[in-house]
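[1] just the structure for this:
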Amino acid sequence: MACPAGFTFDSTPRKGPNAEMTETLQSGTRLFYHGYDIVWSENHLLASRLESLRRIGDELADNALQVLKIKPGEDAYTILQAYVAQPEHEQESPAPRMLMKQLMAVPEWVDWEQVRRGQQVFWRYYFFISHALLHFSLAGGFSAPKISKVLTSTGYLSGSRTKERVYETSQFVLDIANSLEHLQPGSGAGWKSTIQDLLGTLFSFSNCVWRVMETKMGVHMTRQEREDYLHLWRYVGYLMGVDDIFGATKSPELADACLESIILHSVEPDPESGKLCASLLKSMAATPKLMTKVIRTLGLPDPFKFHLVLAESLLGADFWKANGLPSMSKPYWLLQKLMIWLMMVDLRLVNMLPWWFRARSLMIQKTYYMMVAKNLGKKRTQFELRELPKTLPDIQLASKSLDDLTP
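    Have a look, this model is predicted:
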């Protein structure tokens, strides 16, 4: 299994507008923040506790990286394997060997049957989860300054790489959900990041999904499904280097409380994050010139506007307005409702017909792997670090395009 790169270059405190308020909140206090309804509890984390995580990384991996001297574009895991294959007396430091030992170990708490059930949850709700990951987790994630800084600094928002990054992340998620084999020790690699960044990333793939499914799409996972899905991502988090100091991934309730704490601590939507969001959606809506002409000639819905309405439907009107993004016209909202209805039909068939679940899941896997391969040049990505971009042409283009949009 491979996991996407994430680099954090400093640990400078950068808090959301409500971060300081969390220091004095009493249990039972109810907050409304850009559409989030939060009831503060003993499970929530103060901003000061979260801020301390910005100074904690993966010391074991950091020490190994210093010895291995991995360059941008090189496969970290291949270099690590080659290093530890040398006789011990020829190894400069024991750090890489210690890292490999940890990578090969499976934590005692891992329940492989529950991991397998978590994978089944992904395929059961595939269309809802995919919708949530793109139009909620990723589109909304730009409102956390630390996340947007990582993406711009690594070049993932430069030109066509925006769409490429989404397909790389799709490959990552498909690998996780494909089979238990993809999650076995010895098939992954890791990069530097802080624990708060990693926890935020972990929750964007796990409990963010079931929360937005419930509140915005009217789909409710059972408690067992949430526990299984979280267990899958808890193990993935371990492979990514997440040191869950606060035990936030042990139950859905603890995960939800930690997620809400991170939102109050880090998320601050503004017009700049709106430009990043629009750039992402414009890249995902990009079509060949001939297809664009056909769409305009026939008066078909604009793919970019459709992506915008899909994102607004999940992020909410308050969050969308804070991002400085325009709301779309009624026909696009009707299309959004039609899409959700079709997804509901698929879910009903999945729950009623086991053969449909198997056949449709296999078809999705094959189709999406073909799409990923096509967009990544028929090769599996290794998530190498990109160069630092000098300009952000897609962001500029998106901001200009937004000025021309009519609701």
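[2] C-alpha from now on. contacts and neighbour counts both.
    OK.
[3] in stretch 36-55, what's buried?
    By neighbour count with 16 or more other Cα atoms under 10 Å, stretch 36-55 contains the buried residues 36, 38, 40, 43-47, 50-51, 53-54.
[4] swap that for stretch 394-407, please
    Buried residues in stretch 394-407 (16+ other Cα under 10 Å): 394-395, 398-399, 402.
[5] just the residues contacting that stretch, thanks.
    For stretch 394-407, the surrounding residues in contact (Cα atoms under 8 Å, 6 or more residues apart in numbering) are 157-159, 275-276, 278-279, 282-283, 325-329.
[6] please give me the structure for this one as well, since I'd like to look at both together:
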Amino acid sequence: MFASCCTNHCGSRKMTSTCCREKFVEGTWQDFWGVRFKWSSNHLTPEQLEPLIYSYDKAATDAVDRLHEIASPQDTKPSSTDEDTEEAVKTNGEKKRRWDMYGLMQEYASKDEAIRKLWDEIHMIPEWVDWDQIERGQKIFFRYGGPAISTLTFLSLLGGMGSSRTVETLDRTGGFDVKVVRRRLLETTQHTLNVHRDLKSIQPGGDGFVDSVRVRLLHSAIRRRILQMASQRPGYYDISKYGIPINDLDSIGTINTFSATVIWIGLPRQGIYMYRQEILDYLALWRYIAHLMGTPHDWMATPESARSTMESLVVSEIRPSKASANLANNIITGLERRPPTYASREFMCAQAYWLNGRDLAASLEIERPSAYYSALVFGQCLFFATLSYINRSFSWLDERNINIVRKIFYTLLLEDKSKGGLGYVSRFSFKYIPAFDKMSTERGVATAESGFGLRRPGIERTALLSLVSFLVLAGVCSWYAYKMLNWVFGYLL
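    As a prediction, this is how the structure comes out:
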């Protein structure tokens, strides 16, 4: 495949561009990792994207520097990553809140120039924001709740580990260690659900708004830490090779995986296609989130530019490494047999292959699934697609479904710890700290148990029921068609 030519044999961004430059001719068809598209003047080559790995969110960086100067050393001291709450325990048994960068920023917004600049930026509403459209965009996530969550987990996140350059930062934080990865994903889910919850949540002061800003501050703190360590020990992180940690291209890639990738890869691979108005609304929502998070977002102004950017990123960024495979496998290991889905490793591997394609999944060293588990994923897609098309066809049913899915997601994924939820409200503290004694994240040991997913109520039972129902229906229809044809031919003859 062309993807293999450009990703496996070209070790650097410049080499990739040189190797494939002759292929990037307007009007020619390209095929990278199963994403097939026609190259246009809107697409960007790896060489054109490269400057973005050296630019970053300066406003948040300056504000975080000032916050560290203002806060006491004790406040900014890293906390243990083993805690499952947002509080740290003092030696006398009392609980002390972690250092809250957002709270400190709020306190000093009127007192410090650098902090005020960031505060004003996040509260400035761009002229292109239409709150009615933003609200419609929020509802889209819950309209396609099941397939959207599957996309974000197994394509956007797991498949996103194929970006070896971005993984160099993730690998150093330890946030994808098999012992903590599930909690790390649930915290990300909190942010995802809150930005989609309702209009009030994404507007200034709302939970989704605050979560977005907290994540932005966290990214700046991680960048600051890694750059400090790189200056202390040359060779710890190669800026010339990987770029500034959490740079503009990384940030664009992240927003892309939550928006364009869902629209044009994740949902279609599950048999679901959005209306054009839905695409416009969903992009508008995530463009505003990109604004809050300090990410360049002009590429999201139209569906055409958003899609071409997504395709350009597939060409430029997806080059899996050993570290990519380790983190991708840790995601599956950390989630296997855990509530609320109780999915087996085999079933999740099948989802990874279905959504990412055989080449990328194999490059991430995901075990190849059997035909049975691939069939189960097909059954899940049938279930998701059927519900999605039926619900969106009737406005009253659509609203009812959106409200039900929203409630279920918040209960199972965030609020009720006994059912697998996070169990606390994350403030996105700096918990996963890069350190010299931990240069990379090891791959966890898989504990696969064949057939586990069918022993408890969960997604695999639903997928199997959907598959069986489809086969029965197909069989009945085939039998009636056969009988009808026999009658017709018998009558004619």
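[7] fetch the TM-score of the aligned pair.
    The pair, once superposed, lands on a TM-score of 0.83 when counted by TM-score structural alignment, normalised by the length of structure 1; 370 aligned residues with a Cα RMSD of 2.6 Å.
[8] related to what we said a few turns ago, buried ones among the contacts of stretch 394-407 of structure 1?
    Buried among those by 16+ other Cα under 10 Å: 157-159, 275-276, 278-279, 282-283, 325-328.
[9] for the helix or strand containing residue 66 of structure 2, which helices and strands make contact with it?
    Applying DSSP states H and E as the criterion places residue 66 of structure 2 in helix 58-70. Applying 3 or more Cα pairs under 8 Å, 6 or more residues apart in numbering; DSSP states H and E, one finds that helix 58-70 of structure 2 contacts helix 101-108, helix 113-123, helix 207-232.
[10] determine which stretch of the ones you listed is the most buried.
    helix 207-232 (a mean of 20; mean count of other Cα atoms under 10 Å).
[11] next, format the buried residues of stretch 36-55 of structure 1 as a markdown table and append secondary structure and distance to residue 24 of structure 1.
    Listed next are the buried residues of stretch 36-55 of structure 1 as a markdown table, based on DSSP: H, G, I helix; E, B strand; the rest coil; distance: Cα to Cα, whole Å:
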| residue | secondary structure | distance to residue 24 of structure 1 |
| --- | --- | --- |
| 36 | strand | 19 |
| 38 | strand | 15 |
| 40 | coil | 11 |
| 43 | coil | 14 |
| 44 | coil | 12 |
| 45 | coil | 11 |
| 46 | coil | 9 |
| 47 | helix | 10 |
| 50 | helix | 15 |
| 51 | helix | 16 |
| 53 | helix | 20 |
| 54 | helix | 21 |
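[12] just these now: which is nearest residue 128 of structure 1?
    residue 36 (19.5 Å; Cα to Cα).
[13] to which residue of structure 2 is the closest one aligned?
    Residue 36 of structure 1 maps onto residue 35 in structure 2, with residues paired by TM-score structural alignment.
[14] also residue 236 of structure 1?
    That one, residue 236 of structure 1, aligns with residue 289 by TM-score structural alignment.
[15] that match is in contact with residue 212, isn't it?
    Yes: with contact defined as Cα atoms under 8 Å, residue 289 of structure 2 counts as touching residue 212 (7.1 Å).
[16] mutual contacts of those two, please.
    Contacts common to residue 289 of structure 2 and residue 212, judged by Cα under 8 Å, 6+ apart, are residue 195.
[17] returning to that earlier point: now distance to residue 100 of structure 1 and secondary structure too, for the buried residues of stretch 394-407 of structure 1, in TSV please.
    Output for the buried residues of stretch 394-407 of structure 1, formatted as TSV (distance: Cα to Cα, whole Å; DSSP: H, G, I helix; E, B strand; the rest coil):
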residue	distance to residue 100 of structure 1	secondary structure
394	39	helix
395	40	helix
398	43	helix
399	45	helix
402	48	helix
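[18] just give me the closest of those to residue 248 of structure 1.
    Closest to residue 248 of structure 1, out of all of the buried residues of stretch 394-407 of structure 1 and judged by Cα to Cα, is residue 395, at 34.6 Å.
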